[in-house]
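**Student:** attaching a predicted model along with its sequence, questions to come.
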Amino acid sequence: MSKILKITLILFLITSLSGCGGMFKPKKVDTRESPINARDRARKNVSEGKGISLGNLGKSKTSYEFSTSNPMWRASLEILDFLPLLTVDYSGGMIITDWYNDTDNSKDSIKITVRFLSNEIQTNSLKIIVHRRSCESANNCRINKIDSKIEGELTRSILAKASLLEKNKKN
């Protein structure tokens, strides 16, 4: 065998075997510095040169992030199904109920707004706002944002239902 062929073969083997990981160790990463949202993680990876971005290739002008296959979206609609819905915006990730009052007290009514901050099933993925309308007469009403246990109960119920839907989807 010629000397050039031997050197070429040795260089080829060294370069192909070095890709197996024997010569290089992966860099340690602190997961607390990684974004929670998958889209933000992907953007960070692309900006650091760890991936590729296809831009808007294959995307239409309108993007519907929160579809009926999203467990958080479905769980929210199922939990709030007893309330009249005023606005349901898939692309904006928002559900707004109409004013709802209990039959016992017709002077007070509530309105609930659910905002989806991400697709992840986590407590920080939802923002729930409750407003109360108190009316002295038909033309004299006060509307205030209230902090009540309803927000926490709704968040827990939606997350539990979304987890159940996600689990059933995988099975």
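**Tutor:** In hand now; what should we look at?
**Student:** contacts and neighbour counts: CA atoms only from here.
**Tutor:** Fine.
**Student:** tell me the first helix or strand C-terminal of the lengthiest strand in the chain.
**Tutor:** Across the chain, the strand with the greatest residue count (assigned by DSSP state E) is strand 126-137. Where DSSP states H and E defines the elements, the next helix or strand beyond strand 126-137 is strand 140-146.
**Student:** ok, and here's another one to check against it:
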Amino acid sequence: MSLNKALVRGVAIALVSGVALAGCSSIPFVGGKKSAPKTNVQQGIGVNGYLWRASLDTLSFMPLITADPWGGVINYDWYSSPQAPNERFKATVFILDTRLRADALTVTVSKEVKGADGQWTTAPVAAQTESDLVNAILTKARQLNLANAG
């Protein structure tokens, strides 16, 4: 019988302790409402909106694969111009900041050419191509910014 009393007494102590701790909402996982951790939620996109819009507008002739406005990455698929069907280009735009700055933008371009056997092979991209695209996007972004300001 003493074992039974000890068991009942242990359960009673555990219950009383649990009820007492239930009011302590500052102790994690014990009582009270569990509130979600505070996070800094940012509304809109995570990068400069003018650079984002200008990138989409400037490269709108290329097929879009993915666009991540929070991460600032835009991937374009292969594009061949009608004037040069044996070469194709692919581009990726990285917007690295929320400010409208030249160093907040990077563009990478890949090029392939079709050989006589019909296979695409990697080819070097002209050194000025990426710079020209960055400058075109920056110019468009500045125009959008000025149009919005006035």
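**Tutor:** Thanks, I have it. Small disclaimer: the values here were computed from a predicted structure and weren't measured.
**Student:** what are the buried residues along the longest helix seen in structure 2?
**Tutor:** Taking DSSP state H as the criterion, structure 2 has its longest helix at helix 127-149. Using 16 or more other Cα atoms under 10 Å as the test for burial, helix 127-149 of structure 2 gives 130, 133, 134, 137, 138, 140, 141, 142, 144.
**Student:** which residue is nearest the middle of structure 2?
**Tutor:** Geometric centre of structure 2, nearest residue: residue 71, 1.9 Å, by Cα atoms, centre = their mean.
**Student:** aligned counterpart of that residue in structure 1, please.
**Tutor:** Alignment note (TM-score structural alignment): residue 71 of structure 2 maps to residue 92 of structure 1.
**Student:** please enumerate the helices of structure 1.
**Tutor:** Under DSSP H, structure 1 gives helices at 3-18, 38-47, 71-79, 149-170.
**Student:** what is the shortest one packed up against?
**Tutor:** The helices and strands touching helix 71-79 of structure 1, judged by 3 or more Cα pairs under 8 Å, 6 or more residues apart in numbering; DSSP states H and E, are helix 149-170.
**Student:** what is the equivalent residue in structure 1 for residue 51 of structure 2?
**Tutor:** Residue 51 of structure 2 maps onto residue 72 in structure 1, by TM-score structural alignment.
**Student:** ok, now residue 129 of structure 2?
**Tutor:** In structure 1, residue 129 of structure 2 lines up with residue 150, judged by TM-score structural alignment.
**Student:** check the gap between that match and residue 130 of structure 1 for me.
**Tutor:** The gap separating residue 150 of structure 1 from residue 130 of structure 1 is 8 Å, by Cα to Cα, to the nearest Å.
**Student:** for residue 16 of structure 1, same thing?
**Tutor:** From residue 16 of structure 1 to residue 130 of structure 1 the distance is 61 Å (Cα to Cα).
**Student:** of those two, which one has the most company?
**Tutor:** residue 130 (19 against 10; other Cα atoms under 10 Å).
**Student:** I'd guessed that one sits against residue 112; true?
**Tutor:** Yes - the pair residue 130 of structure 1 and residue 112 qualifies as a contact (Cα atoms under 8 Å) at a distance of 4.6 Å.
**Student:** residue in structure 1 paired with residue 107 of structure 2?
**Tutor:** For residue 107 of structure 2, the aligned position in structure 1 is residue 128, judged by TM-score structural alignment.
**Student:** in contact with the residue nearest to its match when sequence neighbours are not counted, which residues?
**Tutor:** Of all residues not flanking residue 128 of structure 1 in the chain, residue 114 sits nearest, at 4.6 Å (Cα to Cα, 6 or more residues apart in numbering). Contacts for residue 114 of structure 1 (Cα atoms under 8 Å, 6 or more residues apart in numbering) come out as 94, 95, 96, 126, 127, 128, 129.
**Student:** hmm, 6 Å instead?
**Tutor:** Applying Cα atoms under 6 Å, 6 or more residues apart in numbering to residue 114 of structure 1 gives the contacts 94, 95, 127, 128.
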